[in-house]
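[1] fold the stuff below for me.
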Amino acid sequence: MTFEDLEPRPQRGAAMASLGREDLDLYSVDELHERIEALEAEIKRSKAAISGKAAKKSAADALFNFGN
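    Reported below is the predicted structural model:
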């Protein structure tokens, strides 16, 4: 067992909530552009997860015939 195992896991959505409270005045224009790129990459990752989950649900619906 490592020390990381003993630390509490962050709550779901905590990172997103902290992003909304961050003071953007501390960032330069270049840093804000980098931040936007990182957020857009996270949006793409989230959309890919949604697509994957939807595909799994469709496959399960077809298998168990819940799509009627």
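[2] all contacts plus neighbour counts: C-alpha atoms, from now on.
    OK.
[3] and the helix or strand encompassing A48, how far from the chain's centre?
    Using DSSP states H and E, A48 sits in helix 29-64. Here the centre of mass of C-alpha atoms in helix 29-64, compared against the chain's by C-alpha atoms, centre = their mean, to the nearest Å, lies 7 Å away.
[4] same check, this time on stretch 54-67
    Between the mean C-alpha location of stretch 54-67 and the chain-wide mean there is a distance of 24 Å, by C-alpha atoms, centre = their mean.
[5] how about this one, so we can line them up?
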Amino acid sequence: MSLFDDDQPRKKTTHEIGSDLSLLSVDELTARIALLTEEIARLEEERARKSASRSAAENLFR
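    Here you go, the predicted model:
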């Protein structure tokens, strides 16, 4: 183990849908759940923003 391992950029945790989970530790699974939960919140916020924009446009053209 090198003394400089901490200097190396860490690979960002990603998750591929349908990937094999059997080799992951409990901590890795917890990290992936947190990552996916954050992504779901981001997607829901964007959906709400687009829905509001669409509703405003529909009301303008009525």
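[6] which bit of structure 2 covers the helix holding A48 of structure 1?
    For helix 29-64 of structure 1, the aligned range in structure 2 is residues 26-61, judged by TM-score structural alignment.
[7] give me the most central residue, structure 2.
    Of all residues in structure 2, the one closest to the mean position by C-alpha atoms, centre = their mean is E39, 2.9 Å from it.
[8] how far away is that one from L24 of structure 2?
    Plainly put, E39 of structure 2 is 20 Å away from L24 of structure 2 if you go by C-alpha to C-alpha, to the nearest Å.
[9] neighbours of S58 of structure 1, just the number please.
    Around S58 of structure 1 sit 15 other residues, with neighbours defined as other C-alpha atoms under 10 Å.
[10] er, E34 of structure 1 actually
    Each residue near E34 of structure 1 was counted by other C-alpha under 10 Å, and the total is 12.
[11] quick one: it from L24 of structure 1, how far?
    E34 of structure 1 sits at a distance of 12 Å from L24 of structure 1 (criterion: C-alpha to C-alpha).
[12] average offset of the helix holding A48 of structure 1 relative to structure 2?
    Compared with structure 2 after the fit, helix 29-64 of structure 1 shows a mean deviation of 0.4 Å (mean C-alpha distance after the TM-score superposition for structure 1).
[13] would you check how far apart E31 of structure 1 and L6 of structure 1 are?
    As defined by C-alpha to C-alpha, E31 of structure 1 lies at a distance of 34 Å from L6 of structure 1.
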